[in-house]
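**Q** prediction below, plus the sequence it came from.
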Amino acid sequence: MRRFEAGDRVRIDIPDRDDPDFDRYHGRTGTVVEVIEDDAGEATGDERDSYLFSVEFENGDSDHFRWRDLRPEG
């Protein structure tokens, strides 16, 4: 089950301040531009991990995130 779809506005929420992406992404908002399916869910046992969300930011930068690092923008 996917929580987000292409076109959804999201906020990046990385709770671990020691995560190398925390300073770069935590609190930023963007738009999901693509949803990529992979087999990560098989490895973790959580089907939600089988989706990688490509998020584009206002400045044109983009990166990929798993469901656990995304929240609705609101």
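**A** Done, it's in. In this text, all values refer to a predicted model and were calculated from it rather than measured experimentally. Numbers count the residues shown, from 1 in each chain.
**Q** alpha carbons only for contacts and neighbour counts from here, please
**A** Noted.
**Q** mind listing the helices for this structure?
**A** Assigned by DSSP state H, the chain shows helices spanning 22-25, 40-44.
**Q** turn these into CSV, columns for mean neighbour count and distance to Gly74.
**A** CSV is the format used below for those (neighbours: other C-alpha atoms under 10 Å; distance: least, C-alpha to C-alpha, whole Å):
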stretch, mean neighbour count, distance to Gly74
helix 22-25, 13, 17
helix 40-44, 12, 27
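**Q** put this beside the first:
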Amino acid sequence: MRRFEPGDWVRVDIPDTEDPDFDQFHGRHGEVVDVLEDDAGQETGDERDAHLFTVEFEDGSTHGFRWRDLRPAPEG
């Protein structure tokens, strides 16, 4: 089951301050614009990991995140 769908407004919430994406993305809001599927869920044993959510930010940049790094956010 996918947690987010294209059009959903999300907040990036990376709990690990050592994550290389933390400084650039933590706390930013954006819109899910695409959902890709891969075999990461088979690798981790958690089917939620099989989805990579592409988030577009207000400046037009995009980045892919797994479910654990995203939270629902009020529409912006």
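**A** Looks like it arrived, so ask away. These numbers come from a predicted model, not from an experiment.
**Q** can you pull the TM-score for these?
**A** Between these two chains, after superposing, the TM-score reads 0.98 (TM-score structural alignment, normalised by the length of structure 1); 74 aligned residues with a C-alpha RMSD of 0.5 Å.
**Q** Glu5 of structure 1: which of the helices of structure 1 is closest?
**A** Smallest distance to Glu5 of structure 1 across those (C-alpha to C-alpha): 17.8 Å, for helix 40-44.
**Q** by contact count, what packs against the closest one?
**A** The helices and strands touching helix 40-44 of structure 1, judged by 3 or more C-alpha pairs under 8 Å, 6 or more residues apart in numbering; DSSP states H and E, number zero.
**Q** in structure 2, what residues pair with that helix?
**A** Aligned using TM-score structural alignment, helix 40-44 of structure 1 spans residues 40-44 in structure 2.
**Q** what's the offset of the matching stretch from the middle of its chain?
**A** Per C-alpha atoms, centre = their mean, to the nearest Å, the displacement of stretch 40-44 of structure 2 from the mean C-alpha position of its chain is 17 Å.
**Q** nearest approach to Arg3 of structure 1 belongs to which of the helices of structure 1?
**A** Here helix 40-44 is closest among these (C-alpha to C-alpha), at 14.4 Å.
**Q** who's in contact with the residue most central in space within structure 2?
**A** Compute the mean C-alpha point of structure 2, and by C-alpha atoms, centre = their mean the closest residue is Phe65, 3.2 Å away. Residues near Phe65 of structure 2 by C-alpha atoms under 8 Å, 6 or more residues apart in numbering: Leu52, Phe53, Thr54, Val55.
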